[in-house]
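J.: Sequence plus predicted model, see below.
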Amino acid sequence: MHIGINAQLLSFGQNYRNGGVSRYIRYLLTELARQPGDHTYTVFVNGQEVIEHLAAEHPQITYFAAAWPEEQPAARVAWEQFTLPSLIRQKRIDVLHSPVNVLPEWLPRQCATVVTLHDLAFLRFPGVLTKAKRFYHRTFTIRSLRHATMVIAVSESTRQDAHKLVGIPLERVQTVNPCIDTRFLSAVEEEQIQAFRKQHQLENGYILYLGTLEPRKNITTLIEAYAQLRQNYTTPVKLVLAGGKGWLYDEIFAKVRELGLESEVIFPGFVTDTEQVLWYRAASVFAYPSLYEGFGIPVAEALACGIPVVTSNISSLPEAGAQIALCVDPYNIEGIARAMHRAITDQEFREKCRSSASSVAERFSAQRMVAQTREVYAKAAAVHALRTKHRHTSFVQ
């Protein structure tokens, strides 16, 4: 088959755009280059520089560079909705995969479609998104889910949300977990970890949050739990809130000032790929008490690094936690504080996390993700062919 992949949201910029969905696309494309199967691929990206970042020439993969200003999302939407369908027709694409929630509206009839659904936060927690984001998702994401031949959900929790909140039949939704980058599996010497801590003046250890600074991540509650941890257990570790500013983040900084924690809470900003491994490996604990996640890949990444994890007991986070992470009520400040204290002090639990790292890496491997994704492409093509045959038979009759 000829597979088209709309990789417009792939970014190599050192900012929040190089976040979860961008990494999902990057790992998908990188692994498809290693195991493409019998298919050929046309990958639509934004800009020639993205192609230069990806890879050398490949006998089964062609990259097509669109051009729209990255700082103007409306330009991307216009390109996806009005230009991409004609390109699909010209290139005779059999299956189009949109890896981030949205398909073009007017697609050629010969094309089967697959859309990856990362989450339905705009339905679960509409108040934590800007009006523009809510409008975009309500306009495009729901229609895409209903029109897609097959839907890939990044977790079983998201698969169930697609069914319960949007009414998508479960047989049209396949769960395919995202993968962990292999760089998180590399060994790091203890001397390097200690040097990293010293460089950032974190010799006593630290609790790490890594992700976009936005309301859904429940960061203000994490800050309150950290304040209680310091008060009840007199722990010397600091709190590191690493990640680029997303939206509606002012409350996070205000909470730090309100609790007088300016010297104890560190904001290193967006963390580059090269530094991510060290931020994880040098952490005492990884804390991610998000209110809702389609999957929550940072939880799996931290576990693959052998780091104790405290996360939420709701949405997909127990899945990402792989029955290893401490899962707590994200609204319970005292419970989060207790869990962080246990993760710091319980040596048996810490050893369990270290010894389970390789099994987590295998569970969320790129090879597994791409093999399952290719199976969805084949299923989408088969379903589309059956529908087309049925329509033709009905027309003739």
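T.: Okay, I see it.

J.: Please count neighbours and contacts with C-alpha atoms only from this point.
T.: Noted.

J.: contacting residues for Tyr377?
T.: 95, 114 (CA atoms under 8 Å, 6 or more residues apart in numbering).

J.: Surely it forms part of a helix?
T.: Yes: under DSSP: H, G, I helix; E, B strand; the rest coil, Tyr377 sits within a helix.

J.: residue boundaries of the strands in the protein?
T.: 2-6, 40-46, 61-66, 95-98, 112-117, 150-153, 173-175, 206-210, 238-242, 265-269, 285-288, 309-312, 326-328 (DSSP state E).

J.: Next, format those as TSV and append distance to Leu87 and mean neighbour count.
T.: Below are the strands of the chain laid out as TSV (distance: least, CA to CA, whole Å; neighbours: other CA atoms under 10 Å):
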stretch	distance to Leu87	mean neighbour count
strand 2-6	10	22
strand 40-46	10	20
strand 61-66	10	18
strand 95-98	11	26
strand 112-117	15	26
strand 150-153	21	28
strand 173-175	26	22
strand 206-210	38	24
strand 238-242	39	23
strand 265-269	38	17
strand 285-288	41	28
strand 309-312	43	27
strand 326-328	46	20
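
J.: Dump those to TSV, plus distance to Phe253.
T.: As requested, the strands of the chain are exported to TSV (distance: least, CA to CA, whole Å):
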stretch	distance to Phe253
strand 2-6	36
strand 40-46	33
strand 61-66	38
strand 95-98	35
strand 112-117	31
strand 150-153	33
strand 173-175	36
strand 206-210	14
strand 238-242	10
strand 265-269	9
strand 285-288	17
strand 309-312	21
strand 326-328	24
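
J.: Out of those, the one nearest His392 is which?
T.: strand 112-117 (16.0 Å; CA to CA).

J.: what's the angle from the closest one to strand 2-6?
T.: Strand 112-117 and strand 2-6 are oriented at 30 degrees to each other (axes from the mean of the first three to the mean of the last three CA atoms, to 10 degrees).

J.: Which residues does strand 112-117 contact?
T.: 94-103, 144-145, 148-154, 158, 376-377, 380-381, 384.

J.: take the one below as the second:
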Amino acid sequence: MRVGIDAFPLSGRIAGIGRYVLEIMRALDACMPHADFFLYSPEPLVVEMPSARWHLRVEGTRKASSYVWLKRTAGEMAREDGVQVFWATRTILPARTHAFRTVSTVHDLNYRIFPESMPYATLWAHRLWFARDVRRADAVVTNSQGTADRLRAMVGVQTDAVARPGVAEVFGPQAPEAVASRLSALGVRNPYFLAVGTVEPRKNLPALIEAFVSLKKSGEIPDHQLLIAGSRGWRGRRLHALLNEAERHGVRWLGFVSDEDLAGLYAGARAFVFPSHYEGFGIPAAEARVCGAPVIATDLPELREAAGEGALFVPPTVEGLRGALLHPPTEPPMGEVPDWQTAAQVMVEQFERLA
């Protein structure tokens, strides 16, 4: 079998969709030992190929939106390579797909639910093509049942399968001495709350910071810090100004941290806090709980899937978060965490059915 993949999410610092694509790719290499994979991107990738059966096709330098490149160029390259199935990792399909079948992965409906949080080019690409492309895809896979339910209600498209994210092997129970060593290297002291995510509006970090600072000012959590780990995002100028102002009250932005450091941060946290307005699944909540962190999260169906039973679910308001920080859970959530092998097997079933 010859499988084409939109690999653009792997061309920069690996975030949510990029992590999802990369981990499933690694599992696919074991699940499909006789397949060849063709990765299409307008820019070089920052990851190593899983094996010699993975072929990278970089077409020049991206000058326009990566979605325009996908529409104009990726499909032509896939036809030249004779792929049988094309995996649209970012939902949007190439313009002409008559030569191969298509699997579209839907990660969220952010363009409908929280459009003001999206970069301009991404928002308009989704407004132009999202609904049309999921309707014409040969198979649609979502990353959560919550996303599947929203897709059916808001776009009228039934999902063919759900492939929930797993967690990387580095995340799991951490030895206390290893946690202490990593926290020391990062200059972190206990106790602290931890938030993780790209610094952008949908993550609702201003409400979390306001809730935390108000408790610090009132003397109710005098010794706690609030640590925020994540890369710079978009529309973040106001938020970074707020972070600078809140630093004197114990708020600290760590920027991007490695998975190994992140595992230690999860394990040492008084609680992991996920205050997002909206998520398609919420991989950090799953990572935090397998590392042993109590979890506070916005009350969304998708985050209930990720965080598991025993997390504290609250409204994404200053008051809701304030109450949760004052009385956080003391134990990590329970329940089985999905794994990447299961997610990859879902994709294999779709690829084989269509090919």
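T.: Yep, it's here. All figures in this text were calculated on a predicted structure; none of them were measured in a lab.

J.: re earlier: of all the strands of structure 1, which lies closest to Val396 of structure 1?
T.: strand 112-117 (22.1 Å).

J.: how about that closest one, aligned to which bit of structure 2?
T.: Strand 112-117 of structure 1 corresponds to residues 101-106 of structure 2 when matched by TM-score structural alignment.

J.: mean shift of that stretch relative to structure 1?
T.: By mean CA distance after the TM-score superposition for structure 1, the fitted stretch 101-106 of structure 2 averages 0.8 Å away from its aligned residues in structure 1.

J.: Show me how far that stretch is from its chain's centre.
T.: 18 Å (CA atoms, centre = their mean, to the nearest Å).

J.: Same question for stretch 311-326 of structure 2.
T.: Worked out by CA atoms, centre = their mean, stretch 311-326 of structure 2 lies 22 Å from the chain centre.

J.: residues in contact with the aligned partner of Pro289 of structure 1 in structure 2?
T.: Using TM-score structural alignment as the criterion, Pro289 of structure 1 maps onto Pro275 of structure 2. Shown in contact with Pro275 of structure 2 (CA under 8 Å, 6+ apart): 203-205, 208, 296-298, 316, 321.

J.: Adding distance to Thr342 of structure 2, write these out as a markdown table.
T.: Conversion of the contacts of Pro275 of structure 2 to a markdown table gives the following (distance: CA to CA, whole Å):
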| residue | distance to Thr342 of structure 2 |
| --- | --- |
| Lys203 | 28 |
| Asn204 | 31 |
| Leu205 | 32 |
| Leu208 | 34 |
| Ile296 | 26 |
| Ala297 | 25 |
| Thr298 | 26 |
| Pro316 | 31 |
| Leu321 | 34 |
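
J.: just the residues you listed now: which is nearest Ala178 of structure 2?
T.: Once CA to CA is applied, the member of those that ends up nearest Ala178 of structure 2 is Ile296, at 24.3 Å.

J.: What does the closest one correspond to in structure 1?
T.: Ile296 of structure 2 maps onto Val310 in structure 1, by TM-score structural alignment.

J.: Who are the contact partners of its match?
T.: 285-289, 325-328, 336, 339-340, 343.

J.: In a markdown table, list those residues along with distance to Ala300 of structure 1.
T.: What follows is those, written out as a markdown table (distance: CA to CA, whole Å):
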| residue | distance to Ala300 of structure 1 |
| --- | --- |
| Val285 | 13 |
| Phe286 | 10 |
| Ala287 | 12 |
| Tyr288 | 11 |
| Pro289 | 14 |
| Ala325 | 9 |
| Leu326 | 13 |
| Cys327 | 13 |
| Val328 | 16 |
| Ile336 | 19 |
| Ala339 | 18 |
| Met340 | 17 |
| Ala343 | 16 |
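
J.: Does Thr142 of structure 2 touch Ala148 like I think?
T.: Yes: Thr142 of structure 2 lies in contact with Ala148 (CA atoms under 8 Å); the separation is 5.8 Å.

J.: Find the residues that touch each one of these two.
T.: The contact sets of Thr142 of structure 2 and Ala148 overlap at 159, 162 (CA under 8 Å, 6+ apart).

J.: Could you report the neighbour count for the counterpart of Pro316 of structure 2 in structure 1?
T.: Residue pairing (TM-score structural alignment): Pro316 of structure 2 is matched to Pro330 of structure 1. Per other CA atoms under 10 Å, the neighbour tally for Pro330 of structure 1 reads 23.

J.: And for Ser144 of structure 1?
T.: 23.

J.: how about it, what's its partner in structure 2?
T.: Checking TM-score structural alignment: Ser144 of structure 1 goes with Asp133.

J.: same check, this time on Arg368 of structure 1
T.: Checking TM-score structural alignment: Arg368 of structure 1 goes with Thr342.

J.: quick one: the equivalent of Asp261 of structure 2 over in structure 1 and Leu210 of structure 1, what's the gap?
T.: For Asp261 of structure 2, the aligned position in structure 1 is occupied by Glu275, per TM-score structural alignment. Going from Glu275 of structure 1 to Leu210 of structure 1 by CA to CA, to the nearest Å gives 12 Å.

J.: related to what we said a few turns ago, make sure the match of Arg368 of structure 1 is actually in contact with Ala163.
T.: Yes: applying CA under 8 Å as the test, Thr342 of structure 2 and Ala163 come out as touching, 7.4 Å apart.

J.: If you count surrounding residues, which of those two has more?
T.: Ranked by neighbour count (other CA under 10 Å), Thr342 of structure 2 and Ala163 place Ala163 first, with 23 against 16.

J.: contacting residues around the more buried one?
T.: 141-144, 342-344, 346-347.

J.: Same check for the residues you listed, but in structure 1.
T.: Retained in structure 1 (both residues aligned by TM-score structural alignment, their matches' CA atoms under 8 Å) from the contacts of Ala163 of structure 2: 141-144, 343, 346-347.

J.: Perfect, I'm done here.
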